[in-house]
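Undergrad: sequence first, predicted coordinates after that:
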Amino acid sequence: MSATPPHFFLVAGEISGDLIGGRLMASLKKRLGPDVRFSGVGGPAMTAEGLESLFPMQELSLMGLAEVLPHIPALLKRLSQTEAAVRAERPTALITIDAPSFTLRLAKSLGDAGIPRIHYVAPQVWAWRAGRAPKIARKIDRLLALFPFEPPWFTKHGLPTDYVGHPVVEGGALSGDGDRFRERYGIPASKPLLTVLPGSRQGEVTRLLPVFAATVELLAEQVPGLQLVVPTVPQVADRVAEAIRSWPGDPLLVTDSVVKFDAFAASRAALAASGTVALELALAKLPAVIAYKVNPFTAWMLRRLLTIRYAALPNLILDEPLMPELLQEDCNPAAIAKALAPLMLDTPVRGGMLEGYQRLADAMELDLAPPSERAAEVICRHVGLG
C-alpha cells in the first residue's frame, strides 16, 4: 500500500500572495511529485497549479479601515469556515502567505490542532511596531522571510525563520533583452533611453505625473535625443497615456511585463515611484532615482510610525543610500533632474551605483536556487519530507 500523498493547505489573500503561492505549489510538485495535494484559498495563479479555492480570494483583498469595517462579519465567517476546513482535512501543513490580518489570526486559532503552521512573507516589524514580533512568534511554527536582514527580528523570540529570497527574483527582471526592445521599436543603439515608472495606483500616479512631467522637461534640455519609455499597468494605463502625450522624448507606453524588462535592459537610467519596482530595477542593473510623495497628513503620520531610514528596498537591504530617494518636499523636478543627469552618462555616480548592485546581488544570494524552490525545501524539511 502506497503512502498517502502530502497535502498542503495554503491561504493567500492578495494578488502578490497568489503569485507567491502559485510558484511555491509548482516547486512543491517539482520536489515531491505530481501526487502532492493542495487545498485552501487562492487566486488565479494558485488555481492554475491545482488549487480549488474554498471561496474567492478577492473577499480577503481589502485595504483601509473604511473598506474593512463593513466586511468584518463576512471576514469573521470566512475565518471560521477556513479554520473548520483545516481541522477537517488535517493537512501535512498549513501554509499562510502574507495578508497577516487574516492569515495570522487563522494560524493562532489552530494552535491546538497539531498541524505545522508555516507563514510565508515576514510581517515588516522592522519598519513599524517591532513589538509585534514576539506575538507573531506565538502564532506560527516557522516563518519564511523575503529579506536577508529579517530572520534575527524573529529568531530572538524563538521562532525559526529562514531567508528564502524575494519573489521579484523570479519575475523576469534578470532576463531583459535590450537589443530586442530597441529592434521592436526601431530605436538606434546610440539613442539614450530613460525609463519612467509613475506607479500603479490611481492616487500615486495623480500625484507623481505632474512632477515627473516637469522633470523630463528639464532632463530633455540636458540630454540630446532623449527617448522615454513609460511602463505601466492596465488599471492606470489610460490615465498615464493621456498624461504623457504632452511629454518630450516621444514617450512609449508599455504594459507587458516582458517588454518592461526589455526596456530596463535597453535604458541608461530610470525614474521610479517607490515600491517593489526599485528592487526590479536594481536586479536589472539599471541605475535609478526613487521619487515619491503622499498627502501631508499621511506623511506626518508615517514619520511618527516608521522606524526605518530608507524607503527603497535596495537601500534597506544594504543599509545605505545606494539609490537616491527624493521624498515629499524633495520630490520636485529640479532635485530629481539633478539626481538623474549623472546616471545618463558614464560618471563615477553611475559606476558606484552599478557596483552597489553587485553587492546587493551578493546580499540577496542570487547565485542560489530561486526563492520558491528554497521555500519548498524549507517547508519539506520542516514537515519531515526531506
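TA: Noted; the coordinates are in hand.
Undergrad: only C-alpha atoms for contact and neighbour calcs from this point on.
TA: OK.
Undergrad: how much space between residue 39 and residue 255?
TA: 32 Å (C-alpha to C-alpha, to the nearest Å).
Undergrad: which helices and strands sit right next to the helix or strand containing residue 18?
TA: Residue 18 is part of helix 15-32, with elements assigned from DSSP states H and E. Helix 15-32 sits against strand 7-12, helix 44-48, strand 93-97, helix 371-382, with contacts defined as 3 or more C-alpha pairs under 8 Å, 6 or more residues apart in numbering; DSSP states H and E.
Undergrad: possible to save those as JSON lines with mean neighbour count?
TA: Formatted as JSON lines, these follow (neighbours: other C-alpha atoms under 10 Å):
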{"stretch": "strand 7-12", "mean neighbour count": "25"}
{"stretch": "helix 44-48", "mean neighbour count": "19"}
{"stretch": "strand 93-97", "mean neighbour count": "25"}
{"stretch": "helix 371-382", "mean neighbour count": "20"}
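Undergrad: can you lay out these as a markdown table showing distance to residue 186?
TA: Formatted as a markdown table, those follow (distance: least, C-alpha to C-alpha, whole Å):
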| stretch | distance to residue 186 |
| --- | --- |
| strand 7-12 | 42 |
| helix 44-48 | 34 |
| strand 93-97 | 42 |
| helix 371-382 | 36 |
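Undergrad: burial measure for residue 258, as a count.
TA: Residue 258 has 17 neighbours, counted by other C-alpha atoms under 10 Å.
Undergrad: that one contacts residue 172, correct?
TA: Yes. With contact defined as C-alpha atoms under 8 Å, residue 258 counts as touching residue 172 (7.1 Å).
Undergrad: what about residue 39 and residue 255, which has more around it?
TA: residue 39 (22 against 13).
Undergrad: how about the helices in the stretch 51-200 of the chain?
TA: 65-68, 72-89, 100-109, 132-137, 151-155, 178-185 (DSSP state H, counting those that start in this stretch).
Undergrad: same deal with the stretch 251-386 of the chain?
TA: Going by DSSP H, counting those that start in this stretch, the stretch 251-386 of the chain shows helices at 257-266, 277-283, 296-305, 313-318, 333-340, 348-363, 371-382.
Undergrad: which one, of those, ends up nearest to residue 221?
TA: helix 333-340 (10.4 Å; C-alpha to C-alpha).
Undergrad: got another, please set it beside the one above:
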Amino acid sequence: MIREMGKLGDFEFAGLGGKNMFAAGLRSAFGDVSTLSTVGFVETIYFLGKKVRLLNRALGYIKQNPPDAVVLIDNQGFNILLGREAKKLGIPVFYYLPPSVSVWAEWNAPKVAEICDHLICNIEADTHIYRKFSRNVYFPGNPVIDKISRFSPDPAFLPNLGLDPAKTTVSIFPGSRHQELKKLLNIMLDAAKILIEKHGFQVLLPLSHEGYRERIERAIERKKLTGKVTLVADDPYSVMNASAVNIMASGTATLESVLMRKPPVICYRIFPISFMIGKRLVKKQMIGLPNIFLDKKVFPELLQGACGPENIVRHALRFLDSDAAYHDELNGYYGLVRGMMGAPGVSLRAARYILKHL
C-alpha cells in the first residue's frame, strides 16, 4: 500500500514497522518493531512493558509531528489504543486490515468503528458486520493476492541450494513471533528429523527474521540436523513453491500456501489459558485462514497437544500419498479460496481509497 501510494503522489510515510515496510518507503520512527508481535493473551504479557513504552513514544511522535492521516495496519491490541488517541487529536484514522470480526469477537466491531473514520477490510464477511456501525467500510480484496501474483518461480531455486529437484521437498514454517518459535520450532524439527531419516525427504526452513538466525541454527544443531535442514533467508515464496507440503504455524502463510496450490499442515500451540480464552471468543471452531475462508476444515489443524511430531508427519504423508481424485478435490478448494481474494491490484485500490478520503 505504501509503494502504491508513492506512485500516486508525493507523500512522506513515517511510522512503525519492519524491513519490508522500510524497503517500500516507510521512514522508521523507532526502528524495526516486527519482532514485538504476539499471539495469545498470556503471551502478550512478556512484551507488555515494551509495547506500552512504544505506544507512548508513538503518541508523542504524532503530537510533535501531526500527520495528515494515521493508517493502522492489523495488530489490534496496539492499534486500537493508538487510533483512539489519534482520533482525539482530530487526525483522520484509517484502519487497513482491521480485526476480523466475522471470525472472532464480533462485539469488538462497534469499538473499532468508533475510533476509525474509515475501515479497509481484507475479508469480505467483515464488511457486513462493520457496516452496521460505520458507513465508511471498503473491501478492495485481500492484499495477499498482490504478492502471490507478483511471484515468479525460479527453476534453479533448489539446485542453487545444493538440493535435488527430483526428491520430495517439505518445508517447516515455525512462525515469525518469539512465542511461536518457542512453542513450535523444536516440534517441527523433530517432525523434520522423521521425514528426513525415515522417508528420505529434503527439508527447508525459511528464516522469518534475521534476528532469529542464531536461535534457529542452535536448535538445528541440538537436533543433529546441521546440513540436513536447509535454512533459507528472504525467500519464503520460493520455499513454499518448491515444497510438496508446507508445515506451518497458523497465520497468513497458510493462506499464501493454499494460493500457491500447496497444502499446509497448520500448527498451533499457545499457553492453555490463552487457548481457553480464545475458544470462548471465536465464532468458527477453526483457526487456519484457508479453512475459515472455506468454512470447512479441509486442511489439518493440529492444536495444542495434537501438535506433535508424529501427528505432523502423519498428516504431511497423507497429502503426499493421496490419489489423483483427492488432489483434484484439493485443486477445487484452492480455486475457491483464490476466488475470495479478489483481483490483483488490492493495494492500489486501497491506496486510491485513502487518497480519495484525505
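TA: Yes, it's here. Note that this is a predicted model, so its numbers are computed, not measured.
Undergrad: using TSV, lay out the helices of the stretch 51-200 of the first structure together with distance to residue 268 of the first structure.
TA: Formatted as TSV, those follow (distance: least, C-alpha to C-alpha, whole Å):
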stretch	distance to residue 268 of the first structure
helix 65-68	41
helix 72-89	47
helix 100-109	38
helix 132-137	41
helix 151-155	35
helix 178-185	11
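Undergrad: now these in a markdown table, with mean neighbour count and distance to residue 302 of the first structure?
TA: Shown next, in a markdown table, are the helices of the stretch 51-200 of the first structure (neighbours: other C-alpha atoms under 10 Å; distance: least, C-alpha to C-alpha, whole Å):
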| stretch | mean neighbour count | distance to residue 302 of the first structure |
| --- | --- | --- |
| helix 65-68 | 10 | 16 |
| helix 72-89 | 14 | 26 |
| helix 100-109 | 18 | 20 |
| helix 132-137 | 17 | 18 |
| helix 151-155 | 18 | 21 |
| helix 178-185 | 15 | 38 |
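Undergrad: for residue 246 of the first structure, which of the ones you listed is the nearest?
TA: helix 178-185 (19.8 Å).
Undergrad: how much does that closest one stray from the second structure?
TA: By mean C-alpha distance after the TM-score superposition for the first structure, the fitted helix 178-185 of the first structure averages 2.4 Å away from its aligned residues in the second structure.
Undergrad: give me the residues contacting that helix.
TA: Helix 178-185 of the first structure has contacts (C-alpha atoms under 8 Å, 6 or more residues apart in numbering) with 188-189, 259, 262-267.
Undergrad: before we move on, the earlier item: now the helix or strand that the helix holding residue 18 of the first structure is followed by on the second structure. Mean distance?
TA: Note on helix 15-32 of the first structure: by DSSP H and E, the next helix or strand toward the C-terminus is strand 37-41. Mean deviation of strand 37-41 of the first structure from its aligned counterpart in the second structure after superposition (mean C-alpha distance after the TM-score superposition for the first structure): 3.4 Å.
Undergrad: hang on, the earlier thing: so the helix holding residue 18 of the first structure versus strand 93-97, what angle?
TA: 150 degrees (axes from the mean of the first three to the mean of the last three C-alpha atoms, to 10 degrees).
Undergrad: residues in contact with helix 15-32 of the first structure: which ones?
TA: Contacts of helix 15-32 of the first structure (C-alpha under 8 Å, 6+ apart): 10, 12, 35-36, 42-49, 97-99, 167, 372-373, 375-377.
Undergrad: find the nearest non-adjacent residue to residue 311 of the second structure, please.
TA: residue 302 (7.9 Å; C-alpha to C-alpha, 6 or more residues apart in numbering).
Undergrad: and for the aligned residue in the first structure for the one you found, the neighbour number?
TA: Correspondence of residue 302 of the second structure to the first structure, assessed by TM-score structural alignment: residue 326. Neighbours of residue 326 of the first structure under the rule other C-alpha under 10 Å: 21.
Undergrad: tell me, what residue is most central in the second structure?
TA: residue 252 (3.0 Å; C-alpha atoms, centre = their mean).
Undergrad: in the second structure, which helix has the most residues?
TA: helix 178-197 (DSSP state H).
Undergrad: after that helix, next one along is what?
TA: Counting by DSSP H and E, the element after helix 178-197 of the second structure in chain order, helix or strand, is strand 202-207.
Undergrad: tell me the helix or strand right after that following strand.
TA: helix 213-222.
Undergrad: and for residue 235 of the first structure, the neighbour number?
TA: 11.
Undergrad: cool, the one 4 residues further on as well?
TA: Burial measure for residue 239 of the first structure: 14 neighbouring residues, criterion other C-alpha under 10 Å.
Undergrad: equivalent analysis for residue 280 of the second structure, please.
TA: Going by other C-alpha under 10 Å, the residues that sit close to residue 280 of the second structure add up to 11.
Undergrad: can you pull the contacts of it?
TA: Residue 280 of the second structure neighbours (C-alpha under 8 Å, 6+ apart): none.
Undergrad: the first structure: which residue goes with that one?
TA: Residue 280 of the second structure maps onto residue 304 in the first structure, by TM-score structural alignment.
Undergrad: so for the helix holding residue 18 of the first structure, what gets flagged as buried?
TA: 15, 17-29, 31-32 (16 or more other C-alpha atoms under 10 Å).
Undergrad: quick one on the thing from earlier: so the residue nearest to the centre of the second structure is in contact with residue 287, correct?
TA: No. Contact criterion C-alpha under 8 Å: residue 252 of the second structure and residue 287 do not qualify, at 11.1 Å.
Undergrad: what sits in contact with each of the two?
TA: Common neighbours of residue 252 of the second structure and residue 287 (C-alpha under 8 Å, 6+ apart) do not exist.
Undergrad: chain center to stretch 154-170 of the second structure, what's the gap?
TA: Its chain's C-alpha centre and that of stretch 154-170 of the second structure lie 25 Å apart, by C-alpha atoms, centre = their mean, to the nearest Å.
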